[in-house]
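Visitor: mind looking at a prediction? Sequence and model below.
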Amino acid sequence: MKSKIVHTSKPVVLVGGGQCDPAVLIDALNATEVVVAADGGAQRCIDAGRMPDVIIGDMDSLSAEVRLGLPAGIVHQIDEQDSTDFDKCLRNIQSPLVLGYGFLGARLDHQLAALTVLVRRADRLCLLIGDEDVACVVPPSLTLALPVGMRLSLFPMGPVRGRSQGLKWPIDHIDFAPNARIGTSNEVSGPVRLAMDRPQMLVILPIEALPALLSGLAASPSRWPEATD
C-alpha cells in the first residue's frame, strides 16, 4: 500500500476552495479533530478561524502571502497536472470517513470533476456536502432510514446495475449509464435498501438527509476495493 500523507482513525474534514456556506463550514471545523485543505481551501479554513492540519495540492490557488504565514511542514505540494487537487487529497488521506466541503456549487466543471473523483476513489468513504445536497458513491449495499416522500437521486457515472427496496420507482433489472438510463428524482416510499454491482453509482440526497446517510454508511457491511493507482 502506498504511503499516505494523512493517517488517522478519526473522520477528516476536507475543504476545497469552491462555494460553501461559512456558517456550515465553521460548524464542521469545530466538530472535527483533523482538517485537510485542498490548495486554496486553506484560505477558507483560515477565514473560518481554523488553521488546517495539512494542505495538499499544486498550490496554484494559494497566495504567496498566505503561504508565508503558514506553520512549517503543513504544505504538501504535488505539482503533477493530471489530477485535481481533490484527487490529490483523497488519494493521500487514510481515514474511516472524509467529509468534503467546498467541492459542490458554483462552477459546474469543478463539480463534475469532483464527482468523477468520488467514483475513481470509491474505496474511500467520502461524502461531498453542499448548500442543498450531499453526494457519495453507493457502496455494494446500503440501508437508509429516510422519511417517505424524500427525494433520492441515483446518477450513474458508468455502466451499473442495482437492486432497490423502498423507492417509488424500483431500479431492479435496469441497465444504468450516464448516456442512457439515469435515476434522478426518485422518491422514498419506505425503508431504503440499495445494492450495486460496481462502484459507478452516486446517491444524491437533500442536505437534511446527512445524518441518516452517515448512519447508513457506517453500518454498511462492505466497501469497494482500493484503486490500483
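Guide: Here it is on my side, so go on. Residues are numbered from 1 along each chain as shown.
Visitor: only C-alpha atoms from now on, for both contacts and neighbour counts.
Guide: Noted.
Visitor: right, and the helix or strand after the strand of greatest length in the chain?
Guide: Under DSSP state E, the strand in the chain containing the largest number of residues is strand 183-196. As assigned by DSSP states H and E, the chain's next helix or strand after strand 183-196 is strand 201-206.
Visitor: how about residues contacting that following strand?
Guide: 119, 132-138, 151-158, 160 (CA atoms under 8 Å, 6 or more residues apart in numbering).
Visitor: could I have the buried ones of the residues you listed as PyMOL selection syntax?
Guide: PyMOL command restricting the contacts of strand 201-206 to the buried ones, with burial defined by 16 or more other CA atoms under 10 Å:
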select buried, resi 119+133+134+135+136+137+138+151+152+153+154+155+156+157+158+160
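Visitor: what's the first-to-last distance across stretch 102-114?
Guide: Using CA to CA, to the nearest Å, one end of stretch 102-114 lies 10 Å from the other.
Visitor: no, scratch that, I was asking about stretch 115-132
Guide: Stretch 115-132 end-to-end distance (CA to CA) = 16 Å.
Visitor: circling back: so which elements touch the longest strand of the chain?
Guide: Judged by 3 or more CA pairs under 8 Å, 6 or more residues apart in numbering; DSSP states H and E, strand 183-196 is in contact with strand 141-144, strand 151-156, strand 162-167.
Visitor: now the angle from that strand to strand 151-156?
Guide: In terms of direction (axes from the mean of the first three to the mean of the last three CA atoms, to 10 degrees), strand 183-196 departs from strand 151-156 by 70 degrees.
Visitor: put this beside the first:
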Amino acid sequence: MVRVLIIGNSDLPERNLVNDLIDSSDKIIACDGAVERCLDASINVDYVVGDMDSLENTTLAELSKMGIEVQKLDDQNNNDLQKAINFSSEIGADRINIIGVEGGSNQHQFASYWCLFETEVECYIHLSDSIVSMVKNGRVKLSIEKEKEFSIFAIGDCDGVNVSGGKWQLNNEKLTPNSRGLHNLANDETITISCNNGMLLVFRSR
C-alpha cells in the first residue's frame, strides 16, 4: 500500500497528529507555498505540486537542490489540492491523508471537501477536531471512539442510506441536503455507512 500525505498551505493540526501522519506516509506532497511551511517546520517533502504562485522565499531551483521534485501545473480548472490528489493517484497512492486546509479562506476550505469526491482513492482530510471523508455509491467502515460525535451530510439526493454503530440508526433511508445527519453518537468503535446511490460527506470527531 502506498500512503501519501498532502500538506496544504493553511494551518496545520497539532504536531503530534502531524508526526503520526508523517511516520505512516510513504510520500509527502506539499501544495505550492505549503512547501515553505514544511521547510520551516523541518518536514521533509518529496514533491511540491501547484502553479507555484505562492512561493515567497524559495526558488524552484533551490527546491530541486534540496531533492524536492517540482510538479508545476498551471491548470486553472483545479485548485492546488485537487492537483496534488490527482498527482497522488498518478504515483500509485492507495490512501491519501490531507492536512493544512483549515484556518484560511472559508471558500478554500469548502472547496477542499469537494475534492474528496474527485478521486477513487481512499482519502481523508484531517482537521483539528475531526476527520472528513466521503461515501460514494458504496459502503465504508470507519473507526471512532465510543461516545464520540459523527455527522453525515447528503451531497444531493442519496438513496438507500444505512448507518449502523451509532445511537441513531438509518435503514435504507433517503437523505437530501439538510441538517438531519448532524451530531450522531458512536455506540461502538466502528461505524458502518453505506449509500446505494449518491454521495455522503462524513465528519468524525477526534
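Guide: Structure received. Everything numeric in this text was worked out from a predicted model, so none of it was measured.
Visitor: TM between them?
Guide: Superposed pair, TM-score by TM-score structural alignment, normalised by the length of the second structure: 0.84. Supporting alignment: 197 aligned residues with a CA RMSD of 2.2 Å.
Visitor: nearest to residue 213 of the first structure, of the helices and strands packed on strand 183-196 of the first structure?
Guide: strand 141-144 (6.4 Å; CA to CA).
Visitor: average offset of the closest one relative to the second structure?
Guide: Compared with the second structure after fitting, strand 141-144 of the first structure deviates on average by 2.5 Å (mean CA distance after the TM-score superposition for the first structure).
Visitor: what would the helices and strands packed on strand 183-196 of the first structure look like in TSV with distance to residue 105 of the first structure?
Guide: Listed next are those as TSV, based on distance: least, CA to CA, whole Å:
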stretch	distance to residue 105 of the first structure
strand 141-144	25
strand 151-156	17
strand 162-167	27
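Visitor: so which of these is nearest residue 16 of the first structure?
Guide: Of those, nearest to residue 16 of the first structure by CA to CA is strand 151-156, at 22.7 Å.
Visitor: touching that closest one from outside, list them.
Guide: With CA under 8 Å, 6+ apart, strand 151-156 of the first structure has contacts from 176-178, 182-188, 200-206.
Visitor: kindly recompute the last result at 10 Å.
Guide: 119, 135, 137-138, 146, 167-168, 171, 175-189, 192, 199-206, 209 (CA atoms under 10 Å, 6 or more residues apart in numbering).
Visitor: before we move on, back to that, for residue 103 of the first structure, find the nearest of the helices and strands packed on strand 183-196 of the first structure.
Guide: Nearest of these (CA to CA): strand 151-156, 17.3 Å.
Visitor: between that closest one and strand 162-167, how big is the angle?
Guide: Going by the same axes, to 10 degrees, strand 151-156 of the first structure makes 170 degrees with strand 162-167.
Visitor: residues in the second structure aligned with strand 151-156 of the first structure?
Guide: Aligned by TM-score structural alignment, strand 151-156 of the first structure corresponds to residues 149-154 of the second structure.
Visitor: mean per-residue distance, that stretch versus the first structure.
Guide: Looks like 1.0 Å for stretch 149-154 of the second structure (mean CA distance after the TM-score superposition for the first structure).
Visitor: quick one: that stretch to chain centroid distance?
Guide: Here the centre of stretch 149-154 of the second structure is set off from its chain's centre by 16 Å, with CA atoms, centre = their mean, to the nearest Å.
Visitor: ranges for the helices of the first structure?
Guide: Using DSSP state H, the helices of the first structure run over 22-30, 41-47, 64-68, 85-90, 108-120, 210-219.
Visitor: re the thing from before, of all the helices and strands packed on strand 183-196 of the first structure, which one comes closest to residue 106 of the first structure?
Guide: strand 151-156 (19.6 Å).
Visitor: stretch 95-106 of the first structure: how far from the chain's middle?
Guide: 4 Å.
Visitor: an error on my part: the question was meant for stretch 34-48 of the first structure.
Guide: Counting by CA atoms, centre = their mean, stretch 34-48 of the first structure comes out at 16 Å from the chain centroid.
Visitor: tell me how far the ends of it are from each other?
Guide: Per CA to CA, the first residue of stretch 34-48 of the first structure is 15 Å away from its last.
Visitor: residue range for that stretch in the second structure?
Guide: Stretch 34-48 of the first structure corresponds to residues 27-41 in the second structure, going by TM-score structural alignment.
Visitor: what comes up buried for the matching stretch?
Guide: Buried-residue list, stretch 27-41 of the second structure, by 16+ other CA under 10 Å: 27-38.
Visitor: for the corresponding residue of the first structure for residue 12 of the second structure, give its distance to residue 89 of the first structure.
Guide: Under the alignment (TM-score structural alignment), residue 12 of the second structure maps onto residue 20 of the first structure. Per CA to CA, residue 20 of the first structure is found 18 Å from residue 89 of the first structure.
Visitor: many thanks, have a good one.
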